[in-house]
Structures are given as structure tokens and as C-alpha cells.
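> sequence? don't have it. structure:
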């Protein structure tokens, strides 16, 4: 079951977090060297679960200084209109 939160309109919205990682081009930037090799860990309905997954993957790759994992709140993503011309 996914978590929901009240938005400012009083409606319930689903809260989702994406955990993913990849090897960076440079440790001072967030540009992933090869986007085709992004490691998608998963989508989580609670931040604590996403954090735990992020921490586990980050610790597994601690020896690679260029490898980074991220937790992104995707609750407010925009659905693209597939029928646009």
C-alpha cells in the first residue's frame, strides 16, 4: 500500500520515492557518466524505506569514489500527454 498525504487542496496524493544510482563523470557534479547503466534500485512509498535502500547500495559501492545513489521524491511528476503532436 502506498502512503498518501493531504495536499494543500485537502486531497490525498500518493507519495513515492525513487532510488537510483550511477557512476559520475566527476565527483563535483551530478552528471552520470553512462546513463544507460543507471542502477534503478526501486520505488518506495515511505522515505524511511527509500533511505534504507539508498544507504545499503551506497555502502556496497563505497570503494568506488565516482559511484553515487540518490533518493528522489517523484510524487509530483508530470504525466506526458502521449497524444501530443
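Sure thing, it's come through. Everything numeric here is computed off the predicted structure, so don't read it as measured data.
> Please make it C-alpha for all contacts and neighbour counts, starting now.
Noted.
> what comes up buried for stretch 40-49?
Buried residues in stretch 40-49, counted by 16 or more other Cα atoms under 10 Å: 41, 43-45, 47.
> let's bring in a second one:
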């Protein structure tokens, strides 16, 4: 299985958390085959919204969610 990563983000209720204000407004940046390309996309999205403290983007390791036993 490839090590798929998802980058997404949106407006959060509190900048210290990942409690998104409106899930219908989540921006999906994309799916990426490796962490390096996911991190590059995450940095670009985060930089684009750097002046908005309530915008947050994250990288999710999809392969860990889909097959958690592989990490053991």
C-alpha cells in the first residue's frame, strides 16, 4: 500500500485546536503519495492564509488510518 497523505484545512473555532467551525467549508488541498509532497502543499496553503489566525491546515497520514497495524 502506498503511503497516502491528505492535506486539508479550514476555519477553526479556536486557533489552539483543530475544532473546525464549519465542516461544509473545509478546503481539500489534495492527496499526495509521500510526506514530502504533502508537506510542500501544506506549506503553500498555510502561507497563503498566514495572516488569518483562524485558518488551519493539516497533513493526515491516510495509510495509518487505513491500515493501522502496518505501523506496529
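That came through fine. Given the structure is predicted, the values throughout are model-derived calculations rather than measurements.
> quick revisit: from the buried residues of stretch 40-49 of the first structure, which ones fall inside strands?
41, 43-44 (DSSP state E).
> what's the closest of these to residue 68 of the first structure?
Closest approach between those and residue 68 of the first structure, by Cα to Cα: residue 41, at 12.1 Å.
> need the buried residues of stretch 40-49 of the first structure in JSON lines with distance to residue 22 of the first structure, can you?
Converted to JSON lines, the buried residues of stretch 40-49 of the first structure look like this (distance: Cα to Cα, whole Å):
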{"residue": "41", "distance to residue 22 of the first structure": "11"}
{"residue": "43", "distance to residue 22 of the first structure": "16"}
{"residue": "44", "distance to residue 22 of the first structure": "19"}
{"residue": "45", "distance to residue 22 of the first structure": "22"}
{"residue": "47", "distance to residue 22 of the first structure": "20"}
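> so residue 53 of the first structure makes contact with residue 19?
Yes - with contacts counted by Cα atoms under 8 Å, residue 53 of the first structure reaches residue 19, the gap being 7.3 Å.
> Need the overlap of contacts for those two.
When contacts are counted by Cα atoms under 8 Å, 6 or more residues apart in numbering, residue 53 of the first structure and residue 19 are jointly contacted by residue 41.
> ranges for the strands of the first structure?
Under DSSP E, the first structure gives strands at 4-6, 12-14, 17-23, 39-44, 67-73.
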